[in-house]
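**Student:** just to be clear, the model below is a prediction. Sequence and coordinates:
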Amino acid sequence: MHGAWHGSWCWDTLRAALGADGWTTATVDLPSAGQQAGVRDDARAVLAELERIDGPAVVVAHSYGGIPVSEAVAEAGNVSRLVYLGAYQLDVGESLLGYHSAPVPPEPHGFQAVPDHPVPLFYADVPEPEAEEAAKQLVPQSTKSFSDTLTRAGWHTIPSTYIVCEHDRALPPQDQEALAARSDAVHRIACHHSPFLSMPGELAALLTRIALGSAD
């Protein structure tokens, strides 16, 4: 599941790489990107997609997407593993803002504007044309999604793997390392925030090893 300000479009290159390796993939557009929606709304969208999938699913969550994924999979019965890709692996009662000890904005039902200078923040190692194109597709993010707290955390009962993005400028690597301590296995890759765009082949190979159980 994609992160804040993004959409399912950001996975297209990685999905092509995974498809070439024989994997079937599905993505979800989280309502909180562009709409007045919170974590629970996003979690319902994730759960609805999981209910359409037969057999065990490996769920990959990026950045903010880790929050609604943790909420949703606690209710799903067909998830074999969670993969947190530079993502917020939060626990019950935690929120994105709370994790960073940041106050809730005075207007919690507004939007968080697309950050200034998104290319160096999100796509520092992505080729410039692709980075600029990605930045054009970003949309405002619901403030509520940043302040909502988790009511369930599926990673307590479903095996999880964390992939630390070692050069990330959006979610600092030291924060990722702390979050990764909650996972059953940890991998580290030398990339910035969006390896699905900067190194899709390498990421697809790592996800394949994780899904097959040969990377832990």
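**Tutor:** Okay, I see it.

**Student:** when you work out contacts or count neighbours from here on, use the C-alpha atoms and nothing else.
**Tutor:** Fine.

**Student:** can you count the residues close to Gly110?
**Tutor:** If you count neighbours by other CA atoms under 10 Å, Gly110 ends up with 16.

**Student:** so it makes contact with Ser145?
**Tutor:** No - taking contacts as CA atoms under 8 Å, Gly110 lies outside contact range of Ser145: 10.2 Å.

**Student:** in the helix or strand hosting Leu206, what's buried?
**Tutor:** According to DSSP states H and E, Leu206 maps onto helix 200-212. Neighbour-count burial for helix 200-212 flags 200-201, 203-204, 206-208, 210-211 (criterion: 16 or more other CA atoms under 10 Å).

**Student:** neighbouring contacts of it?
**Tutor:** Helix 200-212 is contacted from outside by 13-14, 17-18, 58, 81, 161, 195-196, 215-216, using CA atoms under 8 Å, 6 or more residues apart in numbering.

**Student:** redo those residues as a markdown table? Include neighbour count, distance to Arg188 and secondary structure.
**Tutor:** Formatted as a markdown table, the contacts of helix 200-212 follow (neighbours: other CA atoms under 10 Å; distance: CA to CA, whole Å; DSSP: H, G, I helix; E, B strand; the rest coil):
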| residue | neighbour count | distance to Arg188 | secondary structure |
| --- | --- | --- | --- |
| Thr13 | 17 | 21 | helix |
| Leu14 | 21 | 18 | helix |
| Ala17 | 18 | 20 | helix |
| Leu18 | 20 | 20 | helix |
| Val58 | 17 | 19 | strand |
| Arg81 | 21 | 18 | strand |
| Thr161 | 25 | 11 | strand |
| Pro195 | 25 | 12 | helix |
| Phe196 | 21 | 14 | helix |
| Ala215 | 14 | 12 | coil |
| Asp216 | 12 | 12 | coil |
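
**Student:** okay, now the one to match up with it:
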Amino acid sequence: MSGNAATPENAHTPENAPGDSRRWTRKRMVVPALLALTVLVVPVVATAASATPEAPARVSTTAKAPASTTAKPTVVLVHGAFADASSWDGVVKRLQRQGYPVVAVANPLRDLGGDSAYTSSVLDGIPGPVVLVGHSYGGEVITNAAVGHPNVKALVYVAAYAPDQGESGLTLTGKFPGSRLGANLVTHAFPVPGGGSDVEGTVNPVAFHEVFAGDLPKSRAAAMAATQRPVALAALGTPSGVPAWRTIPSWYLVAGSDLAIPAAAERFMAKRAGAHTIEIKGASHVVMMSHPDRTTDLITAAAKATS
């Protein structure tokens, strides 16, 4: 036997046959490499599995995270006579920038009962708390519409009527001197469903700036006069029902130079309702247009106080 005779170990190893020594060396190197790769792959697969929705650790971390903010109440704005929902534009923009949901109601201006019922139907469709705001005749509407709506947390009157039971806008205006609206009202007949007619009124365009919007530029007041919406006179003369302000906290903005609803009447109604009140000296009847910042501040104060 020569010195190259096979040992018992390699005598039964075909891979160690002549010419295959390099293949055996490569296999001995590959096996440890595969084992090492397996060690690396297993944790990666485990990590990927833990990222699936079934992994308790991930679910508990995200699903139970507390909310960072509290939902804000919806602000519902109701315009008054001789105006439309665009009169709230400046206030709407400011409220939306602060994250408040806003609905500006298209008040029909036909009769107090129907207008209140329509606004009440809008409230029916709003989930969560509401801050209900009215301007001018819109104050009469919110006084009646809010009754029976526990989600209405605050009433805000902006140079608005806040009647007690049995009162109307016309009777409240007549109790205090200073209004120039009646003398500058232009009336028109309009048809009613079922036949016949009723009477509606608009503000004489010649006097609109002075009576209605004295602290706005004349050009803007002229555009408002041209686009004003008439109100049925019966709506202004209809007695109000049980007032919501008796049970719902209220806020009031008095327009100090109002020539439509006398400022003295506004102060009287605000005090009677126990409202949180501010007054802006020199402000006209459309104070929410001439002072949108102050108006918005009052509405957000009501929202924060009742949240």
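**Tutor:** Thanks, I have the structure now. Remember, predicted model here, so these are calculated numbers, not experimental data.

**Student:** got a TM-score for the pair?
**Tutor:** Scored by TM-score structural alignment, normalised by the length of the first structure, the superposition of the two chains gives a TM-score of 0.88; 207 aligned residues with a CA RMSD of 2.1 Å.

**Student:** wait, a helix at Gly65 of the first structure?
**Tutor:** Yes - counting by DSSP: H, G, I helix; E, B strand; the rest coil, Gly65 of the first structure is part of a helix.

**Student:** look up the closest residue to it, ignoring the ones flanking it.
**Tutor:** Once flanking residues are discounted, Gly65 of the first structure sits nearest to Gly3: 4.8 Å by CA to CA, 6 or more residues apart in numbering.

**Student:** how about that neighbour, what's its partner in the second structure?
**Tutor:** By TM-score structural alignment, Gly3 of the first structure lines up with Gly80 in the second structure.

**Student:** over to Thr24 of the first structure?
**Tutor:** By TM-score structural alignment, Thr24 of the first structure lines up with Pro101.

**Student:** rewinding a little: I'd like the contacts of helix 200-212 of the first structure laid out as TSV, including distance to Leu150 of the first structure.
**Tutor:** Output for the contacts of helix 200-212 of the first structure, formatted as TSV (distance: CA to CA, whole Å):
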residue	distance to Leu150 of the first structure
Thr13	30
Leu14	28
Ala17	32
Leu18	30
Val58	21
Arg81	19
Thr161	19
Pro195	26
Phe196	26
Ala215	29
Asp216	27
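
**Student:** from the residues you listed, pick the one nearest Ala185 of the first structure.
**Tutor:** Thr161 (4.7 Å; CA to CA).

**Student:** check contacts around that closest one.
**Tutor:** With CA under 8 Å, 6+ apart, Thr161 of the first structure has these contacts: 81-84, 180, 183-187, 210.

**Student:** give me every residue that touches the residue nearest the centre of the first structure.
**Tutor:** Geometric centre of the first structure, nearest residue: His62, 1.7 Å, by CA atoms, centre = their mean. Applying CA under 8 Å, 6+ apart to His62 of the first structure gives the contacts 1-3, 84-88.

**Student:** so which of the residues you listed wins on neighbours?
**Tutor:** Gly86 leads the contacts of His62 of the first structure on contacts (other CA under 10 Å) with 33 neighbours.

**Student:** what residue in the second structure is paired with that one?
**Tutor:** Using TM-score structural alignment, Gly86 of the first structure pairs with Ala159 in the second structure.

**Student:** shouldn't that match be within a helix?
**Tutor:** No - assignment of Ala159 of the second structure by three-state DSSP gives strand, placing it outside any helix.

**Student:** against Val122 of the second structure, how distant is it?
**Tutor:** The gap separating Ala159 of the second structure from Val122 of the second structure is 22 Å, by CA to CA, to the nearest Å.

**Student:** could you pick out the longest helix of the second structure?
**Tutor:** helix 21-50 (DSSP state H).

**Student:** which residue numbers in the first structure go with it?
**Tutor:** By TM-score structural alignment, helix 21-50 of the second structure lines up with nothing in the first structure.

**Student:** what's the matching residue for Val126 of the first structure over in the second structure?
**Tutor:** Aligned partner of Val126 of the first structure by TM-score structural alignment: Leu216.

**Student:** look up how far Arg28 of the second structure lies from Arg22 of the second structure.
**Tutor:** From Arg22 of the second structure to Arg28 of the second structure the distance is 10 Å (CA to CA).

**Student:** one step back: can you tell me which helix or strand the residue nearest to Gly65 of the first structure belongs to?
**Tutor:** Counting by DSSP H and E, Gly3 of the first structure is part of no helix or strand.

**Student:** and for stretch 165-179 of the first structure, what's in contact with it?
**Tutor:** Under CA under 8 Å, 6+ apart, the answer for stretch 165-179 of the first structure is 63, 85-90, 120-122, 164, 188-193.

**Student:** what span of the second structure lines up against that stretch?
**Tutor:** If you align by TM-score structural alignment, stretch 165-179 of the first structure falls on residues 255-269 of the second structure.

**Student:** residue boundaries of the strands in the first structure?
**Tutor:** 57-62, 79-85, 111-112, 141-142, 160-165, 185-189 (DSSP state E).

**Student:** coming back round to it: quick one: neighbours of the residue nearest to the match of Val126 of the first structure when sequence neighbours are not counted, just the number.
**Tutor:** Leaving aside its chain neighbours, Leu216 of the second structure sits nearest to Ser290 (6.2 Å; criterion: CA to CA, 6+ apart). Residues lying near Ser290 of the second structure (other CA under 10 Å) number 18.

**Student:** for the counterpart of Ser290 of the second structure in the first structure, give me its contacts.
**Tutor:** Aligned counterpart of Ser290 of the second structure in the first structure: Ser198 (TM-score structural alignment). Neighbouring residues of Ser198 of the first structure by CA under 8 Å, 6+ apart: 123, 125-127, 191.

**Student:** overlap between the residues you listed and the second structure?
**Tutor:** Retained in the second structure: 125-126, 191, out of those (criterion both residues aligned by TM-score structural alignment, their matches' CA atoms under 8 Å).
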